[in-house]
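Asker: Pasted the sequence and its predicted model underneath.
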Amino acid sequence: MESAARERTGRTTLRRVLVGTMLIAVPAVVVVVVLGLGSAYEPVAGTAAKAASAGPDTYARLLVALPVILGACYLAGVLAKRLGQPPVIGEIVAGILLGPSLFGLVWPGAFGWLFPGGVVSAINILAQLGLIFFMYLVGSEIDLDAVRKRGFTAATVSQVSIALPMVSGIVLALGMYPVFGGDVGFLPFGLFIAVSMSVTAFPVLARILTDRGISKTPLGALALTCAAVDDVAAWCLLAVVVAVSQGGAPSEVFLTVGLTLVFVVLMLYVVRPLLVKVLARVPEPAVLAILLGGIMLSALATNEIGIHALFGAFLFGVIAPRKDPVVARAAGKLGSVTLTLLLPLFFAYTGLHTEFSLLGSGSLWLWTLAVTAVAVFGKWAGSTTAARLTGVGWRESLSLGALMNCRGLTELVVLNVGLQLKVISPTVFAMLVIMTLVSTIATAPALTLIAKFGKKSEKDSEKTAGPAAAESR
């Protein structure tokens, strides 16, 4: 009885195994046969598809390029800090060295493998996204109360430090235009050269003041206020340049400028109070999402108006609430990603478009020297003279002139806009990048020299005038 039951159970098990095997094997055989028959057919675009698949894997190459860029920028930033420079200087230099000026020249095969066209395009998209986030952070850090409190001195110094470089830049553009103007009209070319001469980098200047421990001194506070006013004026002037270069007919230019003014009024008197109310009522996790959405929509609005997307992001930062700790924490999260990941990609993208080999002749290097000299003299002389005329001492006035000469990252952003608009050629771009590096790197050593000789002159005057004069001072 038991043996018969076991036999029936065995037969049932065997039948189930055979059925299961057939259910798997038969469909598999059918699939293989059909695929074999179908392989005889070739799609019309088969050759193009194979060529596309044979190209570099952009995603994989990007995952290799990103750590290389971040590592190079970090190491260069550490080295720059040890040399007494802000880390952003090292990051800018690292981005340039990764480009065709060094890496592409020394090892062209590896350069082409690491930065094929698809990877460069992806880096550009990420860099542009990082720039609009960075411009929001710059706008949000401008202390509007300090600007109002130091109104007269700050306004005078900042406006003269813009006006004199712009005048000298226009004169310089008159000489450069016959050689480097190309197909661009003189008006956009001259305006752009003038604007590039008048820029001050508010974020880099703030970092220099903090590193030297003078950000809370009267000189530091005045320099930050003047740089803030300069930043606002620079982006407004750049918006005019973009409008002129893209507008075509005068009526279109006036339309772009008019729409920009309307946008500014709406942001100040409609979006700003609405944003304050909304951010006060939503939960904290939603604050960052609202800020990100506002940044991108503001950037889109100015881009559609006909000026650069950066202006919209900057203005959104200016109107964003400043004293709300929830907003400050959200901005901190945004800043950590932007400064750590996205901005180094902008430096790399700038480096990929900077070719110092274009400056191959002695005459081009003489033009580069002239551009640098005009930029440094115009900014330093304008800032120093204006500060002295408003009652600031000589040493502080000279120090303020040195600080206002710091161009840094803001200048690179402006230069990239000009290159994208084709207002300047790659050769002029390389000249202006060198001017940016020289004027920014010279800021910290110039401050040290001014402080050193200023103290020495004070001691000498005390010895000459006697102890009574020193005591009266």
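Answerer: That came through fine.
Asker: From here on, just use CA atoms for contacts and neighbour counts.
Answerer: OK.
Asker: Could you check the host helix or strand of residue 378 and say which residues are buried?
Answerer: Using DSSP states H and E, residue 378 maps to helix 362-389. Burial within helix 362-389, assessed by neighbour count using 16 or more other C-alpha atoms under 10 Å, is assigned to 367-368, 371-372, 374-388.
Asker: for stretch 169-189, same thing?
Answerer: Across stretch 169-189, burial judged by 16+ other C-alpha under 10 Å covers 169-170, 172-174, 176, 180-181, 184, 186, 188-189.
Asker: and residue 341, what is it in contact with?
Answerer: Residue 341 sits next to residue 70 when contact means C-alpha atoms under 8 Å, 6 or more residues apart in numbering.
Asker: ok, structure two:
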Amino acid sequence: MSTTEIFLLAMLLIFVAPYLVWRLCRTDYFAPLVIVQIIMGIILGPGVVGAFFPEYHKFVFNPDVVKTLNGIAQWGVMLFVMLAGVELDLKKVWQYRRESAATAGLSLGVPLLAGCAAAFLLMQYQGWIGSKAAPWQFMLGTGMACAVTALPILVLLLEKLNILRQPMGQRILRYASLDDVAIWGVLALIMLDWERVGRQLGFLLLFVFLTVPFRRLMARLPRSDRWYVALGWLIACAFGADWAGLHFMVGAFLAGVVMDADWFGQEQLDALFKNVLMVLMPVFFLSTGLRTKWDLGGYQVFFAAGLLLFASVGGKLAAAHIAGKLLNWKSGEASIIGWLLQTKALIEIIFANILLDKQIITSETFTALLLMAVGSTMLTIPVVHPKLHRAQHSGLVNQASS
């Protein structure tokens, strides 16, 4: 078979297998399609299919096919991260800055500390810390992976729970938005290469300098032209960040943060988000799954995943309850908010991919973080749905809160 035919066979697996599992097994309640796609990416990787059918796996996912898939995955994730940046509504965050800052700070800081403690424990054993990582980079990177809230997936879950446009849903989005900004800032710190610090500072200064004329240009352009200019801006920012050593995804997020959603229209943004999620991101999930490894033994990877899951979920819930006490939230709010903010999935997986690329974590740590992300996201709907049902009967969800 030609490389093109094998590539198309791989694409057929990527798109058809998860859909059939999701539709036929009716997993939507506990595992939306995006989660099934992530799980199928792991199954199709070397740890499962590659272990049971090594010759078939090498035939389908040969180096030429994997290179092509990685190119598609990189473009898809760049668009996805840019859209996550565009979705940030910093004006709303500023309007409710006291509550937003307190809650976001706690929901980031507490699981970060818990994740750092888990990372410190893993560091006592061989095989978890990457070959190019300083201990503080490994601890901070793993801690941030536990503290991440997946803003785009959170939007999907809030929409599924019918609270996206309600006051509680908007509050949760504000908290997650602030955490997203902090996450990429910490990632830039972790990626900081002191030998190339001049390049990195130069990129950041040039980015700030060019942001002003870029925003003025976008405001004057007709809406039909803005998309083309935005894509050029995205590619330039991603190239600049990668050239400077910060990673192209940092540049993609920065490119989106300085764009206004009003420039494009919410309907078009939502449509692009859903299309990227449907058409491009499954390829990213598969390319992510191809990087999973179980060389230390499955039980050790699962133990590490359980430890990280405990740090992540426990940290978010503890932070939400502390915020609830400080800000006098109503009974039941803290539990709902904490469970929704612990959702991981895409952003955590993107974050872990960057750490793996830079050899801050090993493939085994990456696999544990991937399992943690899947587990935390699958827990969300089954736990939150009954809590929301009780809250709606008491009128909690429909009440505004500043």
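Answerer: That came through fine. Predicted model only: the values in this text are computed from it and were never measured.
Asker: Which ones among the buried residues of stretch 169-189 of the first structure map onto helices?
Answerer: Counting by DSSP state H, the part of those found in helices is 169-170, 172-174, 176, 180, 186, 188-189.
Asker: and of these, the nearest to residue 251 of the first structure?
Answerer: In terms of C-alpha to C-alpha, no member of these lies closer to residue 251 of the first structure than residue 188, at 15.9 Å.
Asker: so the closest one makes contact with residue 241?
Answerer: Yes. Contact criterion C-alpha atoms under 8 Å: residue 188 of the first structure and residue 241 qualify, at 6.0 Å.
Asker: Check the gap between residue 328 of the first structure and residue 379 of the first structure for me.
Answerer: To residue 379 of the first structure, residue 328 of the first structure is 33 Å away according to C-alpha to C-alpha, to the nearest Å.
Asker: Equivalent analysis for residue 366 of the first structure, please.
Answerer: Counting by C-alpha to C-alpha, the gap from residue 366 of the first structure to residue 379 of the first structure is 20 Å.
Asker: With residue 438 of the first structure instead?
Answerer: Taking C-alpha to C-alpha, one finds residue 438 of the first structure at 13 Å from residue 379 of the first structure.
Asker: What of residue 159 of the first structure?
Answerer: 11 Å.
Asker: Next: residue 445 of the first structure.
Answerer: 17 Å.
Asker: Over to residue 91 of the first structure?
Answerer: Counting by C-alpha to C-alpha - residue 91 of the first structure and residue 379 of the first structure are separated by 24 Å.
Asker: Could you do residue 29 of the first structure as well?
Answerer: 79 Å.
Asker: And residue 92 of the first structure, what's its match in the second structure?
Answerer: Residue pairing (TM-score structural alignment): residue 92 of the first structure is matched to residue 38 of the second structure.
Asker: Number of residues surrounding that match?
Answerer: Using other C-alpha atoms under 10 Å, the number of residues around residue 38 of the second structure comes to 28.
Asker: Just the buried residues of the helix or strand containing it, please?
Answerer: Per DSSP H and E: residue 38 of the second structure is located in helix 33-43. Across helix 33-43 of the second structure, burial judged by 16+ other C-alpha under 10 Å covers 33-43.
Asker: Would you format the buried residues of stretch 169-189 of the first structure as TSV with distance to residue 434 of the first structure included?
Answerer: Compiled in TSV, those are given as follows (distance: C-alpha to C-alpha, whole Å):
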residue	distance to residue 434 of the first structure
169	16
170	19
172	16
173	17
174	20
176	16
180	17
181	19
184	22
186	23
188	22
189	19
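Asker: Tell me the one of those nearest residue 359 of the first structure?
Answerer: residue 180 (12.4 Å).
Asker: okay but that closest one is in contact with residue 426, surely?
Answerer: No. Between residue 180 of the first structure and residue 426 there is no contact under C-alpha under 8 Å: 10.0 Å.
Asker: Who are the contact partners of residue 194 of the second structure?
Answerer: No residues are in contact with residue 194 of the second structure under the rule C-alpha under 8 Å, 6+ apart.
Asker: aligned partner of residue 75 of the first structure in the second structure?
Answerer: Aligned partner of residue 75 of the first structure by TM-score structural alignment: residue 20.
Asker: ok, how many other residues are close to its match?
Answerer: 13.
Asker: Can you classify it by secondary structure?
Answerer: What DSSP: H, G, I helix; E, B strand; the rest coil gives for residue 20 of the second structure is helix.
Asker: That one and residue 46 of the second structure, how far apart?
Answerer: 21 Å.
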